[in-house]
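Enquirer: 3D model of this:
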Amino acid sequence: MRTQPPVRPEPAPRTRTLASPPSLVPLLARGTLLSPFKRPRPDAPVPATRLLLPGVRIDLARLAAYERVCGFPTGADSLPVTYPQVLAFPLAMRIMAGRAFPLPLPGLVHTSVEITRYQECGATAEYELGVLVERLAPHRRGTEATVLTEARAGGRLVWESRSTYLARHRPRNADRDHGATDGTPGPPPDAPGHLPDAPAHPAARPGPLPALAEWRLAPDVGRRYGAVSGDRNPIHLHPLAARPFGFPGAIAHGMWTVARALAEYGPPQAVRIRAEFRAPVPLPGTVAYAARGPFFELRSGGRVHLAGEVRPLPARGA
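Expert: Have a look, this model is predicted:
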């Protein structure tokens, strides 16, 4: 009887420590120049590097600008729950703009985020940030990458997130996956202005949430958020820049929509947040913020753009 060879575990990522944050402008240019040579597919290898940036201190002026754009109160001694994602964005860009990352950078769509804040993150603390690409996965509209971001203070993990990013392309098995059983073709993977269907929330999610506020979004929301976050993906900046990627006009950043919603919600310090970016938020536009219990959403008309939930964590050591 032949024995099967042992399964070889995936090698652990190499850790590379940086002395300073990468500059975003060259990374954006590099990612744009390399994008035509990338052929996204879910079975491609992920970059085998974990980037670390120690000794990170908060620029309080930049923090205040971020808080104003996203609707958080300014001057608090703790960071907004979404802000470590902004701090680590240059590290994520360093990986995603490189040759080893198989998805083209321009036009990547942020489809979901899960954030866990284990304790209060002080605005005057020193942090070590880490970023790696955990995996690629097939999606019916292309290939999706999961990026893990961590923040440590005093050697202790205080915050982490997992974000998924979709590169839209026609999958290899598109004819099989997009055709219905009755022979009716499904929607094309590059349908303009449409993001992928997100997984449903748990059954405990109630029906339509009560609208608590209505927000009118100016056409420059994407440019203002890009200035404070460094995320200058062209789909968020101007209608003419968004159209080559299948969008009829500029759309709001997913992380701006979840930050704005959480600024309204006011989550506890120790918390786990899940949010799905279900449909693009066009700019300019009007959206309703709705919430009940742990659930929140942004919607316009009968369309849900963002759906999320907030769950408090037990205190450490409890």
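Enquirer: contacts and neighbour counts: CA atoms only from here.
Expert: Noted.
Enquirer: ok, which stretches of the stretch 1-150 of the chain are helices?
Expert: In chain order, the stretch 1-150 of the chain shows helices spanning 24-34, 60-70, 83-87, 89-96, with DSSP state H, counting those that start in this stretch as the criterion.
Enquirer: so which of those is the most packed in?
Expert: For the helices of the stretch 1-150 of the chain, ranked by mean neighbour count under the definition mean count of other Cα atoms under 10 Å, the leader is helix 89-96 at a mean of 22.
Enquirer: and it, what does it pack onto?
Expert: Packed against helix 89-96 by the contact rule (3 or more Cα pairs under 8 Å, 6 or more residues apart in numbering; DSSP states H and E) you find helix 24-34, strand 49-56, strand 127-139.
Enquirer: angle of it against helix 24-34?
Expert: Angular relation of helix 89-96 and helix 24-34 on a 0 to 180 degree scale: 20 degrees, by axes from the mean of the first three to the mean of the last three Cα atoms, to 10 degrees.
Enquirer: would a markdown table of the helices of the stretch 1-150 of the chain with distance to residue 50 be doable?
Expert: Supplementary listing: these in a markdown table, determined by distance: least, Cα to Cα, whole Å:
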| stretch | distance to residue 50 |
| --- | --- |
| helix 24-34 | 17 |
| helix 60-70 | 26 |
| helix 83-87 | 16 |
| helix 89-96 | 9 |
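Enquirer: what's the closest of the ones you listed to residue 245?
Expert: When the helices of the stretch 1-150 of the chain are compared by Cα to Cα, helix 24-34 sits nearest residue 245, at 12.9 Å.
Enquirer: give me the contact list for the closest one.
Expert: Taking contacts as Cα atoms under 8 Å, 6 or more residues apart in numbering, the residues outside helix 24-34 that touch it are 90, 93, 94, 96, 97, 98, 99, 104, 105, 106, 230.
Enquirer: 10 Å instead, please
Expert: 89-91, 93-99, 101-107, 230-233 (Cα atoms under 10 Å, 6 or more residues apart in numbering).
Enquirer: next one: stretch 59-66
Expert: Here stretch 59-66 makes contact (Cα under 10 Å, 6+ apart) with 67-68, 70-76, 79-80, 83, 86-87, 123-124, 224-229, 256, 259.
Enquirer: I'd like to know which of those are buried.
Expert: Among the contacts of stretch 59-66, those classed as buried by 16 or more other Cα atoms under 10 Å are 67, 70-72, 74, 79-80, 83, 86-87, 123, 224-226, 228-229, 256, 259.
Enquirer: following up with a second sequence; could you model it the same way so I can compare the two?
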Amino acid sequence: MPSLSASLVRGVVTSPFKRAGRDGATLPTVRLTLPAAPVAPGHLATYRRVCGFTEPGGTAGSGRAATGHPLPLTYPHVLAFPLAMRLMTGRAFPLPVVGLVHTWIEITRHRTARVDESLELLVHAAELTPHRRGTEVTMVTEARVAGALVWESRSGYLSRHAVPPRARTDADAGAEAGAGKGKGTGAEADARAGAGADVGAGAGADTGADSWSPAVRSSPPATGGGLPPVAEWRLPGDLGRRYGAASGDRNPIHLYPLTARLFGFPRAIAHGMWTVARCLAEAAEPELIRHVRADFRAPVLLPATVTYAADAAGGSFELRDGGGGRLHLTGTLVRDS
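Expert: Take a look at the predicted model:
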């Protein structure tokens, strides 16, 4: 299978020849598969450390007593990322991968996937749907153990392009009209571009000490509206490089201010999938979460101070900026009963 670097180069080369929104566009029917393989303990420990997951009986990303423990709910997404990139940069994929924006994700755990199990990973493109900002593709990822489905996700990726007014549905109009009612302003909705664009290249390991973890405060400041605050995190400017090393997603918008400015951002932005993983790591008993839906609302410009908030029952959560104004992410989750 081509490396992520090769996939990104191919995406850059082929994107100018693809036109999002063209009539009659179809998705490739191929299902890409990564044969069953054991999880690499070092890579998993790095991912846990960067995202804040704590192993039972250990510290965040300690790697101790790993055998038999559940994998973080978001981890199979990282393992399957090279497959998704290979599919989205292929000739048959109708949307240009450059500028493709990760807008939402749903993850379902059918049964607990353990660290000591070998996962077979499968990725396919499910559907193309009109969006008020362009065209959205739904990508499906599955993880199987001995042929049995144990985990799956569905992700929305938006390709922005001009949409004729007649093509905009009543639902789209309603969504725009209600954009400022409790779930972020219209400006925030527009800023979703780049909030979690999962397009990157390369692989590697994070060898440095993490600098965000000591910044958690037990009593975050009160904010107006929304869910009650639970924790406040100060995110360093190199967080995108750290998560990129752990996940393989080295999209330039996440790495340095200079590379981010090339794509219209004043500073590097945090990965959307990091924000989801960090929120789940903060939730009570994350190993019991069996379903999560997260919507990316606005990018997190690095460095940043953000507030994690959740309802008392733990079924809804959100990530806001430190002042409580801009909404970066909203989500809901379901636990085992």
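Enquirer: got a TM-score for the pair?
Expert: These two chains, once laid on top of each other, score a TM-score of 0.80 by TM-score structural alignment, normalised by the length of structure 1; 278 aligned residues with a Cα RMSD of 2.7 Å.
Enquirer: in structure 2, what residue sits furthest out from the centroid?
Expert: residue 166 (31.7 Å; Cα atoms, centre = their mean).
Enquirer: now do the SS call for that residue.
Expert: helix (DSSP: H, G, I helix; E, B strand; the rest coil).
Enquirer: gap between it and residue 132 of structure 2?
Expert: According to Cα to Cα, to the nearest Å, residue 166 of structure 2 and residue 132 of structure 2 sit 11 Å apart.
Enquirer: what comes up buried for stretch 28-35 of structure 2?
Expert: Counting neighbours by 16+ other Cα under 10 Å, one finds that the buried residues in stretch 28-35 of structure 2 are 28, 32, 33, 34.
Enquirer: one more: stretch 231-245 of structure 1?
Expert: Taking 16+ other Cα under 10 Å as the neighbour-count basis, stretch 231-245 of structure 1 is seen to contain the buried residues 231-239, 241-243, 245.
Enquirer: and the end-to-end length of it?
Expert: Stretch 231-245 of structure 1 has its terminal residues 16 Å apart, counting by Cα to Cα.
Enquirer: hmm, back to that, among the helices of the stretch 1-150 of structure 1, which comes closest to residue 155 of structure 1?
Expert: Counting by Cα to Cα, and looking across all of the helices of the stretch 1-150 of structure 1, nearest comes helix 83-87 at 15.8 Å.
Enquirer: that closest one vs structure 2, average offset?
Expert: Following superposition, helix 83-87 of structure 1 is found to deviate from structure 2 by 0.4 Å on average (mean Cα distance after the TM-score superposition for structure 1).
Enquirer: which stretches in the stretch 101-250 of structure 1 count as strands?
Expert: For the stretch 101-250 of structure 1, the strands defined by DSSP state E, counting those that start in this stretch cover 109-117, 127-139, 142-153, 156-168, 211-217.
Enquirer: for the ones you listed, give me a markdown table that also has distance to residue 309 of structure 1 and mean neighbour count.
Expert: As requested, those are arranged in a markdown table below (distance: least, Cα to Cα, whole Å; neighbours: other Cα atoms under 10 Å):
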| stretch | distance to residue 309 of structure 1 | mean neighbour count |
| --- | --- | --- |
| strand 109-117 | 10 | 22 |
| strand 127-139 | 23 | 21 |
| strand 142-153 | 19 | 22 |
| strand 156-168 | 15 | 21 |
| strand 211-217 | 15 | 13 |
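Enquirer: Provide the aligned range in structure 1 for the helix or strand harbouring residue 278 of structure 2.
Expert: Counting by DSSP states H and E, the element that carries residue 278 of structure 2 is helix 272-282. Residues 254-264 of structure 1 are where helix 272-282 of structure 2 aligns, taking TM-score structural alignment as the criterion.
Enquirer: how far is the matching stretch from where the chain is centred?
Expert: The chain centroid and the centroid of stretch 254-264 of structure 1 are separated by 12 Å under Cα atoms, centre = their mean, to the nearest Å.
Enquirer: what's the closest non-adjacent residue to the counterpart of residue 15 of structure 2 in structure 1?
Expert: Residue correspondence to structure 1 (TM-score structural alignment): residue 15 of structure 2 is matched to residue 35. Take residue 35 of structure 1 and drop its neighbours on the chain: the residue closest to it by Cα to Cα, 6 or more residues apart in numbering is residue 104, 4.4 Å away.
Enquirer: and for residue 78 of structure 2?
Expert: Taking Cα to Cα, 6+ apart as the measure, residue 78 of structure 2 lies nearest to residue 247, with 5.6 Å between them; neighbours along the chain are not counted.
Enquirer: what do we get in structure 1 for that neighbour?
Expert: Residue correspondence to structure 1 (TM-score structural alignment): residue 247 of structure 2 is matched to residue 229.
Enquirer: against residue 148 of structure 1, how distant is that match?
Expert: Between residue 229 of structure 1 and residue 148 of structure 1 the distance is 18 Å, computed by Cα to Cα.
Enquirer: what's the answer for residue 139 of structure 1, then?
Expert: Counting by Cα to Cα, the gap from residue 139 of structure 1 to residue 148 of structure 1 is 19 Å.
Enquirer: so which bit of structure 1 is stretch 35-42 of structure 2 matched to?
Expert: Aligning stretch 35-42 of structure 2 against structure 1 (TM-score structural alignment) gives residues 54-61.
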